[in-house]
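1. got a predicted structure plus its sequence, pasted below:
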Amino acid sequence: MAKQAMTLIGGGPVGALLARLLAMRGFAVQVFEKRADPRRVTGFSRGRTINLAIAERGLQALRVAELAEHALQRSVMMRGRMVHPLHGASGLQRYGVDDSEVIWSISRNGLNTLLLDAAEAAGAKFHFGQMLAAADIDAQRITLADETGMMREHDAGVLIGADGAGSALRASMNLHRPLGIRVEPLGHGYKELEIPPSAGAYPFAIEPHALHIWPRGRHMCIATPNISGSFNVTLFLPTHGPHPSFDTAPDAAAAAALFQQEFPDLLPRMPRFAEDYDGHPVGKLSTLYLDRWHIDGRALLVGDAAHAIAPFHGQGMNCGFEDTLALADLLANSHRDTADAFAQFQHLRKPNADAIAAMTLENYVEMRDSVADPHYVAKLELGARLTRWAPQHFMSRYRMVTFTQLPYAYAYERGRAQDQLLERLLRDAPNPAAVSMDTAVSALRATLSPLSLPCLGAGPMGAERAARPHPMLPLPTRTLESTAGLA
């Protein structure tokens, strides 16, 4: 029997990983990508530079694709958030309980290159510089345009769109049958900057094993490390409105004045600040919701094409990778009934996509404001104590999202219930050290059932991986700064 044909639109990280997983399962996979092949272009443009954060969900998909260790070799471990207040000392807020619970910073281009090579090795065929111009969903044929505008047609078979938030396939599907598209702008944008490597043997200008945050209320900067020693810096501001906003910082001169006032320790580390600020556009941030992700068994959307979110929880790629694993398994077991597989995929994944969208918006407020708030820090400390005293009943929502494969929807609802309990406990004793653990644990067990833990992502790469040094990045000799009670 001939292999079932799958045509993917989009060869970014999600599309390339899905291509590999489908090819490994015996499908005939062709991928059309509008950009040039990033592995072949001399002087490749950095494009979007917000680094991707690999967490447990993404790691699990990479393990199944037999690529996890290769990806980690291109990554920098991040233990937590290094918070830089405007006044006072910086401090680390750990993501997990120890170094078995970390996330990994990797460049988008580095990961994409790895996945493209792996997908081709599995048998997938890629066609670069091919933009989707139109899709005839009934006939399952697509029209493609190259850089010169020359058109050609292709018999697509089953169509899968992994072409991101601006998906061309989504637009064609919506013309064929309305998908119930809703886009909610965040009202904030971003600008990409860079801290270059330092001269000398140790290239990192700031602590490498952390995601750095400069929280300032309605705006913030973040910095993520690269294995080269550089840091990708991203400024987040309201798009419009009074100072500070991109309206009031339209160019590098105005932005430099803002940085001197709000981020004085950051500006001197960016010698190309003016060039980067004036040379990079303001990126838009929004959340995408669809009522329908597929048209029968003929066309389906995955990843950002179906449920684009802002980058504030580091879960956009991880959610998309989790999509690929679920979809590849469903299609492999579908006996060519793609309509049933696509319906099951939407039923399984849409509630979780909606949940991570909600948590991402909440995490933005947390990152730009709450991380510097004493009450928020008190809740973190009390939560850490409850984790030690009652690990089967309490796990922070961030840990559920980042270090397990528990469904996003479960983590969302469980996190809300746990937060209500923490608020109640701290209402009577604002100092977390003064909260009686016996009372707190009794209240926890009376309020919430034990956690549904069978999907925990310890895995063979968990503690063993964290216990050894990163294969490509020497650990710093100095000690990480830490926030009391959070490590």
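-> That came through, no problem. Predicted, not measured: the structure shown is a model, and the values here were computed from it.
2. from here on, just use CA atoms for contacts and neighbour counts.
-> OK.
3. flag every buried residue along the helix ranked longest in the chain.
-> Assignment by DSSP state H gives helix 338-368 as the longest helix of the chain. The neighbour-count criterion (16 or more other C-alpha atoms under 10 Å) identifies 338-339, 341-343, 345-346, 349-350, 352-357, 359-361, 363-368 as the buried residues of helix 338-368.
4. take a look at this one as well, against the first:
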Amino acid sequence: MMSQLRDTERKHRVAVIGGGLVGSLNAIFFARNGYSVAVYESRSDMRQEEQIAGRSINLALSERGRKALRTVGLEDEVVNKFGIPMHGRMLHSHSGQTTIVPYGKPNEFLLSVDRRKLNELLLSKAEQEDDIVLEFKHKLLKVDLTDCQMVFSSPDGEIHDMADLVVGCDGAYSTVRKSFMRSIRFNFSQTYILHGYKELLMPAGDDGNYAMEKNYLHIWPRQTFMMIALPNLDSTFTCTMFMPYDIFGTIKTQDDVLAFFEREFPDAISLFGRDRLLETYMVNPVGPLISIKCSPYHVEGRAVIMGDAAHAMVPFYGQGMNAGFEDCTILHELIHKHGGNLDAALAEYTETRNKDTAAICDLAMYNYVEMRSLVASRWFRIKKKIDNFLNWLMPQTFTPLYTMVTFTSIPYEMAYRRWQWQDKMIYRGLWCAAVTALVVPIAVIAYNWTEDHPWKARALKYFVTKSLHR
């Protein structure tokens, strides 16, 4: 249970900028900790819209995100209403052959969750809290972090407001983050990768059921690009192509689309349906993929940035939302730890969280290489089996990287360091095994050769000694 931290004459007022996933969940955390919360969202209320602009890439909910939802009592509702279990990756070859690569143990799975449905649920739950006010069509124009004075544009004109704490959950192009650059010594970097993404929809089959096996993340790995598919509750799949912009640039006509899919994803054409494929491909845009790192995440006890505003990452580890939700968990644990002292809590938040989110940003970049090419290699599957065997043999000592990131709450940076150490041990072990397999037969031959001839033994010993000292 979450308890109220403050018992003062005036509840401290928190302004959450951004009503997306992290912003709406954050508002619930703050309200239940005794703060008065206003959520300012630049867009209209998505619950009133038939379609919404922006990304709609499906989400892969894992333990870090589930823990945050569990803390505010929403895990069961999300899992039961919106979650579709995915037990592993199903790889599709050029020939249409499929190979299953489990994520880990039988009880370890991801949940495919619809981004919009989850966001709508969190907004509705936030709206039910007595201490939360939702303000839509309020776009932050600027904020003065010396006194937390904010200026918004709204349908009623320019609005001025203030708060005790400004929480920036306003995405990769955060206005709150920009204000940090004018207020403190602030480090910032952003990287657009050479790949973009295009979303497609795979309809249900003629019988109304899923066109492919439901409980897997489907991947068509093609070395320099890939396509993935995640299941939806209505028996469709949300498919996303990740490719270099220069390849997207070569596909200009419907004939180009068909030729490309016949060459690279021939088994998918019948699953989409020729007309649906052409329609969605030609209409849907190519979106950019960005990775952002910055530091610090706070300005004294007056402002903090979280989620994509602090650490936008490419989506290939499925940790964007999960890391943002974990931000909420960690921040509020620190607020409890410091008895509501925001100066101390936010300082420790930056100190502990920054290194972890930098690590997952790097791992997300690495995982794209794994997903688009390595998963299709025989060595990758052998390595996966070695990882799982060692985890079974020494569960307290050896845990695969994917398991640490996805199915535990081990800090990302610690998981990164453990993975490097474990891989080093595996490669050393394989090298020693290879050397042993080579040396033992040679030693036996050498022993047999020198057994009845002492002068041969002395010559062999002399040769080996000289070779080792060169």
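-> Alright, I've got the coordinates. Since the structure is predicted, the reported quantities are computational estimates derived from the model, not experimental observations.
5. sorry, back to before: where in the second structure does the longest helix of the first structure align, residue-wise?
-> Against the second structure, the aligned range for helix 338-368 of the first structure is residues 342-372 (TM-score structural alignment).
6. please apply the same query to stretch 311-327 of the first structure.
-> Residues 315-331 of the second structure are the counterpart of stretch 311-327 of the first structure, counting by TM-score structural alignment.
7. E423 of the first structure matches what in the second structure?
-> With TM-score structural alignment as the criterion, E423 of the first structure lines up with Y427 in the second structure.
8. which SSE is that match in?
-> Element membership of Y427 of the second structure [criterion: DSSP states H and E] is helix 412-450.
9. mind listing what's buried along that helix?
-> Counting neighbours by 16+ other C-alpha under 10 Å, one finds that the buried residues in helix 412-450 of the second structure are 412-413, 415-416, 418-419, 422.
10. then stretch 117-126 of the first structure?
-> 118-120, 122-126.
11. on that earlier part again, same for the next helix or strand after the longest helix of the first structure, what does it pack against?
-> Counting by DSSP H and E, the element after helix 338-368 of the first structure in chain order, helix or strand, is helix 374-389. In terms of contacts (3 or more C-alpha pairs under 8 Å, 6 or more residues apart in numbering; DSSP states H and E), helix 374-389 of the first structure is packed against helix 408-428, helix 437-447.
12. thinking again about what came up before, in a markdown table: the buried residues of helix 412-450 of the second structure, plus distance to V14 of the second structure.
-> Formatted as a markdown table, the buried residues of helix 412-450 of the second structure follow (distance: C-alpha to C-alpha, whole Å):
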| residue | distance to V14 of the second structure |
| --- | --- |
| Y412 | 28 |
| E413 | 30 |
| A415 | 33 |
| Y416 | 34 |
| R418 | 38 |
| W419 | 39 |
| Q422 | 43 |
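13. the longest strand along the second structure vs the first structure, average distance?
-> Ranked by number of residues, the top strand in the second structure under DSSP state E is strand 187-202. Averaged over the aligned pairs, strand 187-202 of the second structure sits 0.9 Å from the first structure after superposition, using mean C-alpha distance after the TM-score superposition for the first structure.
14. measure H336 of the second structure to A345 of the second structure for me?
-> Going from H336 of the second structure to A345 of the second structure by C-alpha to C-alpha, to the nearest Å gives 8 Å.
15. likewise for F30 of the second structure?
-> Taken as C-alpha to C-alpha, the spacing of F30 of the second structure relative to A345 of the second structure amounts to 14 Å.
16. cool, F180 of the second structure as well?
-> Here the criterion is C-alpha to C-alpha. By it, F180 of the second structure lies 18 Å from A345 of the second structure.
17. tell me where the stretch 1-150 of the first structure has helices.
-> With helices called from DSSP state H, counting those that start in this stretch, the stretch 1-150 of the first structure shows them at 13-24, 56-64, 68-72, 108-122.
18. any idea which of those helices is most buried?
-> Counting by mean count of other C-alpha atoms under 10 Å, helix 13-24 has the highest mean neighbour count of the helices of the stretch 1-150 of the first structure, with a mean of 27.
19. could you pull out the helices for the stretch 151-300 of the first structure?
-> Here the stretch 151-300 of the first structure has its helices, by DSSP H, counting those that start in this stretch, at 168-176, 252-262, 273-279.
20. all strands in the stretch 1-150 of the first structure, in order from the N-terminus.
-> If DSSP state E, counting those that start in this stretch is used as the criterion, the strands of the stretch 1-150 of the first structure fall at 5-9, 28-33, 52-54, 76-78, 80-83, 91-94, 103-106, 125-128, 131-136, 141-145.
21. average distance between the longest helix of the first structure and the second structure?
-> By mean C-alpha distance after the TM-score superposition for the first structure, the fitted helix 338-368 of the first structure averages 0.8 Å away from its aligned residues in the second structure.
22. the inter-axis angle of that helix versus strand 182-195?
-> Taking axes from the mean of the first three to the mean of the last three C-alpha atoms, to 10 degrees, helix 338-368 of the first structure and strand 182-195 form an angle of 50 degrees between their directions.
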